[in-house]
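Asks: Make a model of this:
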Amino acid sequence: MSRLFGTDGVRGLANRDVTAELALDLAVGAAHVLALRGEFADGHPRAIVGRDPRASGEFLSAAVCAGLASAGVDVIDVGVLPTPAVAYLTGEMNADLGVMLSASHNPMQDNGIKFFDRHGYKLEDDIEDQIAAYMGESWQRPTGADVGRITTDLDAINKYVDHLVSTVNYSLQGLRVVVDCANGSASTVGPEALRRAGAEVIVIGAEPDGININHEYGATAPRRMASATVGHMAHAGVSFDGDADRCIASDEEGNVIDGDKIMGTLALAHKEYGTLKNDTLVLTVMSNLGLKLAMNANRIKTINTAVGDRYVLEEMRKGGYSLGGEQSGHVLLTDYSTTGDGVLTALHLLSRLAEKRVKMSELVSEIQSLPQSLINVKGVDKASAATNEVVADAVKQAEKFLGDTGRVLLRPSGTEPLVRVMVEASSQEQADMVCQKLADVVLAELAL
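Replies: Okay, here's the model as predicted:
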């Protein structure tokens, strides 16, 4: 039986896979596993609940709040805020758990439910499984004054923005920055944080209507941001995804800067500051080989994990590291945050730009990526990707062809029904050719 939780919470088509009933049951399970196992001064544990602007988030958030309150948990509804804001506020406000309703970079018809422990960290697999196992169990329902109460905190956004700005060492005064908010949960927070840090901000993709989240804007569609950066003669551009746990940037010439280049640039800065703990950067297997070569040249160790920022964080906590993340733009700065935070990442990248007083293209130039091709193969049985012999043989042949000049990575997505085929090579033409051939094999062998 497959797990209910994926690599980043429970996610699927809203009102089909992720229903109000499921949200309520998960909330009750989370209340019992995370909150109702101790004594509380006022008799009630507390939970922080936030969401992104998706239309389905309105009823799913209501269901989560109802489930928690019915189990005796007091709920503080912080409304539309980024995922990392909910994580931060959970720890800062001494809550017993946090819940975020979001499907991150997925299209608006999807939604998801993510949980955080009382310290603001995403849950380990065994805790998630305990929550799933609790669903459907009989339990003693509180009555009268023992039920939870639901309140709102209109000042939560200011608490979070104040925290973000407090982490920046150099004012962004004099920088003109394009900010693409993906019509998502950073539509207020992102521009406000950069303005308070001193930047002149040009905002796009910040008119969420519940339907337009991630549509042609945001970290998964950065060309619009990159074009606006050139058009407005800005020093840089930054782009967040729907729940703002990712950041992708642009230089002054409109060249897109992915998570690898952002992490590499921040790693070099933190090594210079003496704040890169153990001189180590934690990456996933998706990170470009060029980043690893650049880090090695600067005596920075790299450690690889499975794909997913939660696995990066697990490795960081285990080894006491302070910087890590993913090529997709999840960057973890654990001196300031318990999870990937797009706005925090943007602030620190721009702060380094302000400090060095160079062009963004020059700032990131030390991180050179090998040509890479990525194809998401949809409509396939992703569970069979690791066991199909024909696919495995095709991967071996591709690796033999590339030799030491490239690499192949084939993996099922943890959040979507598809298989990702990624190839790095000495030239873009070679990477594209090998990647397409492998994608064709995957589709032919695994098509549903």
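Asks: rest of the way, CA atoms for contacts and neighbours
Replies: Will do.
Asks: leaving aside the residues next to it on the chain, what's closest to Arg141?
Replies: Nearest residue to Arg141 in three dimensions, chain neighbours excluded: Ala71, at 6.4 Å (Cα to Cα, 6 or more residues apart in numbering).
Asks: dump the residue contacts of the one you found.
Replies: Applying Cα atoms under 8 Å, 6 or more residues apart in numbering to Ala71 gives the contacts 28, 31-32, 141-142, 147-148.
Asks: And the helix or strand containing Ala431, what's buried?
Replies: Under the criterion of DSSP states H and E, Ala431 resides in helix 428-446. Using 16 or more other Cα atoms under 10 Å as the test for burial, helix 428-446 gives 430-432, 434-436, 438-439, 441-443, 445-446.
Asks: to compare against the first, here's another:
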Amino acid sequence: MSGLVVSYSGVRGVVGRDLDASVARRFGVAFRRMVAELHPAGPITLVVGRDTRASGPELQSALMQGLSDERVRIMDLDVAPTPTIQFALGALQADGAVAVTASHNPAQWNGFKFFLAPDNTVLDGAQTERLIRELAVASDVAGAVVRDNQHERAVALHVARVLEQVDAGSIRRRRFRVALDAARGAGERPALRLLDALGCTVMRVDVERESEPVAENLAALGAAGVQNGCAVGFAQDLDGDRLALVTETGTAPGEDYTLVLVVDHLLHRPHPSVPVVVKNVSTTRAVDDVVARAGAELLETRVGEINLSRALKRQMDQGRVAFGGEGNGGVILPPVHLGRDSLVGMALVLEALAQRDEPLSIRLRELPRYHSAKLKLPLTPSRDPASLMAAVERAFPDGAADHLDGLRLRFADGAWLGVRRSNTEPVVRLVVESAGAQWVSRVANTLQNI
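Replies: As a prediction, the model looks like this:
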């Protein structure tokens, strides 16, 4: 297990090297004990599901064996997107949930994402540390599994909740043609169900690709959208929590612009109070711009879904209207749940298109636009995050530094760069953004050679 990446983003590792059935059972035992301490009187209900990775069935079966004892009832969602699993935790009144997924990581990876009621969010740092302490003393024990398949019910309830957030009638009247590339992942069937309910004709793009829906992975989606006259192309990652767009011209604007478009659209709705938009420090400043021109409030957090979830919940507890997400295509709309949700993103993008008779490419052109580069540098004995950040700060002395999450340097013309250790892979992530493409290219080259 030494190669496992463990953080409040979950547990991830390479199957066969870091992760196997024994490890899965031990994590199941550890999480069951953790939930049992919160509910000593029992019984305990846990929701479990997985994405479509080949290793998923074996790991899910072993995990459920570890989760099981005489007090535990498991609601098995089988193959289901992470947002459906998270939504079902609340909708089915369960006590905890686990998604067997490595999200956007490559195919040889898998992992576990843990959620707890009553907030129905991923674990925070303290809860993750508690889970790891339980893991240290957990035995590889296989309990008798008592499970109830709730896949159909969970998907139906999730799709219905998403539909409640939009003017479905206006979308249906437009009879959109939509291309969908789900990466053969868990989000495909729920997405097809949602799009059918919204009156869309869907062109399925059935290709095997890397999970991460970045522009370089979406050529087939772009081509299918153009060939079939689609108004928009939607791309998901394997567990269906992230959403990227492709325009009617076949262009992928970058996953950041899913959030920019959705936030801009939501800010044009009438609200009883000034909305609060929550984003993380690695998300494009185009979000800052649309928030500023709408007269709304912006709140920044560290990277990590739990940080956004907690910030959004605090705002809601104060009676504020709040929404937001991450620049990786992760849209969070609290009336559905407090996690990233590609189905929510699809519905809101379609509503934005339905309300104005203009193509997506024109709609995106009206939004603030910046050039950016996103880099990953592998961790090595000679390249640790602290020394790398110190070297970057020395290389760019004219940048104003903040350390909310790793290092971020802001420059007088609005350009910025960020450096932080990944929560999900053994890498350092770097983001560079500016209105000038040449500046981005020059800085990206400098960073790669530090």
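Asks: Can you pull the TM-score for these?
Replies: After superposition, the two chains reach a TM-score of 0.87 (TM-score structural alignment, normalised by the length of structure 1), with 430 aligned residues with a Cα RMSD of 2.9 Å.
Asks: Help me confirm that Thr313 of structure 2 is found in a helix?
Replies: Actually, residue 313 of structure 2 is Lys rather than Thr. Yes: secondary structure assignment places Lys313 of structure 2 in a helix (DSSP: H, G, I helix; E, B strand; the rest coil).
Asks: From Leu409 of structure 1, how far off is the counterpart of it in structure 1?
Replies: Aligned counterpart of Lys313 of structure 2 in structure 1: Arg317 (TM-score structural alignment). Here the criterion is Cα to Cα, to the nearest Å. By it, Arg317 of structure 1 lies 26 Å from Leu409 of structure 1.
Asks: now swap in Gly231 of structure 1 and tell me
Replies: Between Gly231 of structure 1 and Leu409 of structure 1 the computed distance is 36 Å (Cα to Cα).
Asks: Wait, Val78 of structure 1 touches Asp52, no?
Replies: No: the pair Val78 of structure 1 / Asp52 is not scored as a contact, 10.8 Å apart, by Cα atoms under 8 Å.
Asks: So if I had to pick from those two, which one is more boxed in?
Replies: Just comparing Val78 of structure 1 and Asp52: by other Cα atoms under 10 Å the higher neighbour count belongs to Asp52, 31 against 20.
Asks: Now do the same contact list for the more buried one.
Replies: Taking Cα under 8 Å, 6+ apart, we find Asp52 of structure 1 in contact with 80-82, 101-102, 184-185, 242-243.
Asks: What ranges does the stretch 1-150 of structure 1 have for its helices?
Replies: 20-30, 55-70, 83-92, 125-134 (DSSP state H, counting those that start in this stretch).
Asks: how about the ones you listed, which one is nearest Leu347 of structure 1?
Replies: When the helices of the stretch 1-150 of structure 1 are ranked by proximity to Leu347 of structure 1, the top entry is helix 83-92, at 14.2 Å, counting by Cα to Cα.
Asks: Mind listing residues that contact the closest one?
Replies: Helix 83-92 of structure 1 has contacts (Cα under 8 Å, 6+ apart) with 47-51, 96-100, 102, 116-121, 156, 160, 243-245, 337-341.
Asks: Next, the contact list for the closest residue to Asp124 of structure 2 other than its chain neighbours, please.
Replies: Take Asp124 of structure 2 and drop its neighbours on the chain: the residue closest to it by Cα to Cα, 6+ apart is Tyr8, 5.3 Å away. With contacts defined as Cα under 8 Å, 6+ apart, the neighbours of Tyr8 of structure 2 are 122-125, 128, 304, 306, 423.
Asks: Export those residues as TSV, with columns for neighbour count.
Replies: Putting these into TSV (neighbours: other Cα atoms under 10 Å) gives the following:
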residue	neighbour count
Val122	28
Leu123	21
Asp124	22
Gly125	14
Thr128	20
Gly304	18
Ile306	20
Asn423	19
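Asks: Now, those that are in strands?
Replies: Taking DSSP state E, the ones among those that sit in strands are Val122.
Asks: Mind checking the helices of the stretch 1-150 of structure 1 for the one nearest to Tyr321 of structure 1?
Replies: Of all those, helix 83-92 sits nearest to Tyr321 of structure 1, with 18.9 Å by Cα to Cα.
Asks: Mean deviation, that closest one versus structure 2?
Replies: Following the fit onto structure 2, the mean deviation recorded for helix 83-92 of structure 1 is 0.7 Å by mean Cα distance after the TM-score superposition for structure 1.
Asks: Flag every buried residue along that helix.
Replies: 83-91.
Asks: What's the end-to-end length of stretch 88-102 of structure 2?
Replies: 19 Å.
Asks: can you pull out the strands in the stretch 201-350 of structure 2?
Replies: 201-204, 232-236, 243-246, 276-280, 297-301, 322-326, 330-332 (DSSP state E, counting those that start in this stretch).
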